[in-house]
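Q: give me the fold of what follows.
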Amino acid sequence: MGNPHVLVIPFPAQGHVLPLMELSQCLMNHGIRITFVNTQENHKRVMDALVMKDGMGDQFHLVSIPLVQESSENTGQLAEKLVEAIFWLMPKKVEELIEQINASDSDKITCVLADPVLNWAMEIAAKKGIRRAVFYCAAATQLVLRSRIQKLIDDGIVDDDGIPKKEMFQLSPTMPVMSTAHIGFLWLGTSKMQRLFFENTVKNNPSIQLAEWVLCNSTHDLEPAAFNTDPKFKQIGPLLARNRFGDSAGSFWPEDLTCLKWLDQQAAESVVYIAFGSTTIFDQTQFQELAMGLELSNRPFLWVVRFDIAAKINDAYLKGLQDRVAPRGHIVSWAPQQKVLAHPSIACFISHCGWNSTMEGISNGVPFLCWPYFADQKHNENYICNVWKVGLGFSKDETGIITREEIKSKLEELLDNGKYKDNALDLKESLMNNIKEGGCSYNNFKHFVEWLKT
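A: The predicted model follows:
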């Protein structure tokens, strides 16, 4: 066999691109050639934000394929068109890319490593006789739910259209009791988009069976029932840039590194870090309540405010807020999150509970205040609050708003009770043991690399 050459295909969203980029860099550091596929728009965003454009090396090749052009359509319509293109147009483009690479003088593709949401990726690889692996960037429990979709339908938990019919359920005696609100693929935007994802999930299982490796950014310690349910699922998490002594890549926005200097000036375990990922949207009332809650708390805070996080929130409002809270508060448009969470001044993390943020927080022993938005984030909140006991959730008032008083109260409850920090530090130690030499995640990744090279 020639030099291993892996074609990496993420689902084209920030939370999927980042961990697959991290895994790809880990593979590259073991001498494996990588071709990483992004949509044209995401490719531009990654390249514009990349701080190490010249440091990726000849073994790492970023390529793009066109899908949906920007248009005057509203965000929801554009998102629906993009999802349709991902499921129907993207497979043809990827197959053409494989043929183009394999017809050239460069190393031929020896393995396709893809997000299992892209069920067509394993089918294309199998058809072409190429080795196959999937990497799931969310909780392994969510992958169990995806693989048991027919059981969910047969048991009347959801109907054939993916509409929840029961509130609480248990897949098996070893799995925790769950709510249908925790099934991530049932809560994804518009009804049309939800239906597209549900139909894709139903088709997903045969393609996952084609995968020779099913890798998860998690550990057995975090989700024992999930890994015991299917021994084919292999833990390799937590995937963090600092574990390989490098910088993270794959962000869609340039990181504001000035916040690290600001953190250097703060007392140990004093700063509240607030970040809601790449998709969370607030209305004006909720955004202003959050701002007032942070002011009311009278604690130092670092807040990531994307340019599109809330309607009718302009630069003048943000500047006024920054002026009022300075120097106690610091606002940036995007942060180097892994470095922020590893900083000794961080006290807690107000988070949307995306799986990447969850893994980054618990890997640094940081307790959480949970503010889930959609998809699998309610499930992750349940883990954080009720299973691992490293955080608290917020309660909404009768109008559906998390009030400033609630924010202040929960901050005090979290930070005044040392049990949450103690539990977070215990969990951190467990995760770090997994990625050390001899740990389960370390060994699984090592065996995967050996398999790629044989």
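
Q: switch to C-alpha atoms for all contacts and neighbour counts from now on
A: Noted.

Q: tell me how many other residues surround A316.
A: Using other C-alpha atoms under 10 Å, A316 has 9 neighbouring residues.

Q: and what of L78?
A: L78: 16 neighbours (other C-alpha under 10 Å).

Q: distance of it from S71?
A: Distance of L78 to S71, given as C-alpha to C-alpha, to the nearest Å: 8 Å.

Q: kindly report the same for G361.
A: 37 Å.

Q: what about the strands in the stretch 351-454 of the chain?
A: Secondary structure of the stretch 351-454 of the chain (DSSP state E, counting those that start in this stretch): strands located at 368-370, 391-393.

Q: can I get those in a markdown table with mean neighbour count?
A: Output for those, formatted as a markdown table (neighbours: other C-alpha atoms under 10 Å):
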| stretch | mean neighbour count |
| --- | --- |
| strand 368-370 | 28 |
| strand 391-393 | 23 |
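
Q: reformat those strands as JSON lines; add distance to A316.
A: Formatted as JSON lines, the strands of the stretch 351-454 of the chain follow (distance: least, C-alpha to C-alpha, whole Å):
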{"stretch": "strand 368-370", "distance to A316": "28"}
{"stretch": "strand 391-393", "distance to A316": "31"}
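
Q: for Q288, find the nearest of those.
A: Nearest to Q288, of all those, is strand 368-370, at 17.9 Å by C-alpha to C-alpha.

Q: V325 and E295 touch, don't they?
A: Yes - V325 is within contact range of E295, at 6.8 Å (criterion: C-alpha atoms under 8 Å).

Q: now the second one, please; I'll put the structures next to each other:
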Amino acid sequence: MEQTVASPHVLLFPFPGQGNMNSMLNLAEFLCNAGLHITFLNSNHNQQRLLRFTNAQERFSRWPKFRFQTIPDGLPADHPRSAATFFEILDSMKATAKPLFREMMIMASRKESGLWPPLSCFIIDGLMPFAIDVAEELSIRVIVYRAISACCLWTFFCLPGLFAAAELPFQGGDVEDDMDVTIKNVPGMQGFLRRRDLPSFFQTKDPTDPIFQQIGVECQKMTQAYGLIINTFEDLESPVLTQFRSQVPNLYTVGPLHALTLRRQHSSSSMTSNIAVSNSLWDEDRSCITWLDSQPPKSVVYMSFGSLVVYDKDTLMEFWHGLVNSGKLFLWVVRQDSINISGGEGTSFLAEVVDGAKERGSLVVGWAPQEEVLSHPALGVFLTHSGWNSTMEGIYAGVPMICWPFFADQQINSRFVSEVWKVGVALDKCDRWTIERVVKDVMEQKREVLVESIDGLAKLARRCISEGGSSRSNLDRLIQDLRSVRESVYDTSTSTLVG
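A: Model prediction:
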């Protein structure tokens, strides 16, 4: 019998959203590079789109110990999978994926073939507690991964205190008129956090809203797991992370993950910096890079609201007029599925927007290689929905931000960008006059101050991912912890665990 020490075999299972999958794939690259066996479990829908629009299959084929596997999300192919249907996706994953996931994991934890040892650890997106239940049932170590900010996660843990202090649910007659009331019972955020800055799920008068129960379960699972991975860095969220460690002491802050990936790719002899690397679920229109090449430095407003946001016609037109009236050049990402107009009217309306931008020397595209756009010298400001991946990418690139958050963690991210880190400005209203004024302010009068602040944060981010930096050290610690999970003897002749 031929025996070898089994290499750790880690399952990575992201929630089926663009941001969740993208950042976890960045993590997967590092674990692969450390020589670990990695199974990346994607939804069928996302895997099809990933393989259609990227070179991910080719990139990851460099590691023989990496493989993709898929699982259905239970939704029809034409389901919008947008912010408005977020909880439908959650419910469908729980109903459809849970029994299939359990069956797959029972098989994978007992027996594999060839190079693949049994699973030794799960890294599970915290939005899917059912997958954590399966890991606990199989007595497999589980580490929770969250693709949102630590400041948002900390408010989740503070929910019981907010209820006990009667700060939730919101009290009063017209809640909308009282959204600037200061929140007092989120330790570390007193003095600047307002009702409107809490995660959008909290903004309800109904104390029985099932989302509160869902968040409670997620928090409980985080405290029971072996550890928690967050795509952030110590110098960015240190005060919040100090609070967080009172509940979850074993934190791995490993961000910005996209920057760690870029650094490894650019230093690798097998890849060069001019090879496009993407984990996108949309077809990236690279003509925007050629267009940016012809624009003056710091002259362009880049506007993108991510992969889930859907506009109504009125909102889109307010942004359109605000950008045009500012007199600034703009690069605007408008996904084909992001316009909430029925039938062929949506297509014709988008065509008008595209043509109108072109007439004014600007550009509208369906999707863009965002990391490359943000690092381009022509970029002057990033008008963003304040999704966490976008926020981290904007900080690392050193581009001041204008924030218009939509849902989930985006409200609190926006507040930190504008009031804590002071690297951007939050829109308080979505009308053309406000948008015009803020764009001009950030591109002109406020630019120097904002650039100084964000340059400082960008330098701290680079230090964190450098050798000896906090994120790099935490990643090394994560890899060592994964290697220590199972130092078992593996019989390569029978593909069974024997020790």
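
Q: more neighbours: G361 and S71 of the first structure, which one.
A: Using other C-alpha under 10 Å, the more surrounded residue of G361 of the first structure and S71 is G361, with 25 against 9.

Q: quick check: closest non-adjacent residue to the more buried one.
A: For G361 of the first structure, ignoring the flanking residues on the chain, the nearest one in space by C-alpha to C-alpha, 6 or more residues apart in numbering is L341 at 6.3 Å.

Q: corresponding residue for the one you found in the second structure?
A: Taking TM-score structural alignment, L341 of the first structure has L374 as its aligned residue in the second structure.

Q: show me the contacts for its match.
A: Each residue near L374 of the second structure by C-alpha atoms under 8 Å, 6 or more residues apart in numbering is listed here: 382, 393-394, 397, 399.

Q: which helix is the longest one in the first structure?
A: helix 191-210 (DSSP state H).

Q: centre of the first structure to the edge, which residue is at the far end?
A: D105 (35.5 Å; C-alpha atoms, centre = their mean).

Q: could you pull out the strands for the stretch 1-150 of the first structure?
A: Under DSSP E, counting those that start in this stretch, the stretch 1-150 of the first structure gives strands at 5-9, 33-39, 60-65, 111-114, 131-136.

Q: what distance separates the longest one from the middle of the whole chain?
A: Between the centre of strand 33-39 of the first structure and the centre of its chain there are 18 Å (C-alpha atoms, centre = their mean, to the nearest Å).

Q: tell me what it is packed against?
A: In terms of contacts (3 or more C-alpha pairs under 8 Å, 6 or more residues apart in numbering; DSSP states H and E), strand 33-39 of the first structure is packed against strand 5-9, helix 14-28, strand 60-65.

Q: want to try CSV for the ones you listed, with mean neighbour count and distance to F227 of the first structure as columns?
A: Output for those, formatted as CSV (neighbours: other C-alpha atoms under 10 Å; distance: least, C-alpha to C-alpha, whole Å):
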stretch, mean neighbour count, distance to F227 of the first structure
strand 5-9, 25, 24
helix 14-28, 22, 20
strand 60-65, 16, 31
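
Q: how about a markdown table for the ones you listed, with distance to C111 of the first structure added?
A: Shown next, in a markdown table, are those (distance: least, C-alpha to C-alpha, whole Å):
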| stretch | distance to C111 of the first structure |
| --- | --- |
| strand 5-9 | 5 |
| helix 14-28 | 12 |
| strand 60-65 | 15 |
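
Q: relative to K446 of the first structure, which of those is closest?
A: Nearest of these to K446 of the first structure, taken as C-alpha to C-alpha: helix 14-28 at 9.8 Å.

Q: aligned to H220 of the first structure, what sits in the second structure?
A: Using TM-score structural alignment, the partner of H220 of the first structure in the second structure is E234.

Q: actually, G354 of the first structure.
A: In the second structure, G354 of the first structure lands on G387 (TM-score structural alignment).

Q: still on that earlier bit, now the longest helix of the first structure: buried residues?
A: 193-198, 200-205, 207-208, 210 (16 or more other C-alpha atoms under 10 Å).

Q: for S386 of the second structure, see how far away the closest residue to the match of G354 of the first structure other than its chain neighbours is.
A: Nearest residue to G387 of the second structure, sequence neighbours excluded (C-alpha to C-alpha, 6+ apart): Q410, at 5.4 Å. Distance, Q410 of the second structure to S386 of the second structure, by C-alpha to C-alpha: 5 Å.

Q: more neighbours, the two?
A: S386 (30 against 26).

Q: my guess is the more buried one contacts I395. True?
A: No - look at S386 of the second structure against I395 with C-alpha under 8 Å: they stay out of range, at 11.3 Å.

Q: ok, Y420 of the first structure - how many residues close by?
A: Residues near Y420 of the first structure, counting by other C-alpha under 10 Å: 24.

Q: counterpart of it in the second structure?
A: When the second structure is aligned by TM-score structural alignment, Y420 of the first structure is paired with L450.

Q: and the closest residue to its match other than its chain neighbours, what does it touch?
A: Spatially, and ignoring its direct neighbours in sequence, L450 of the second structure is nearest to V423 (5.1 Å; C-alpha to C-alpha, 6+ apart). V423 of the second structure sits next to 395, 400-401, 417, 450-451, 453-454 when contact means C-alpha under 8 Å, 6+ apart.
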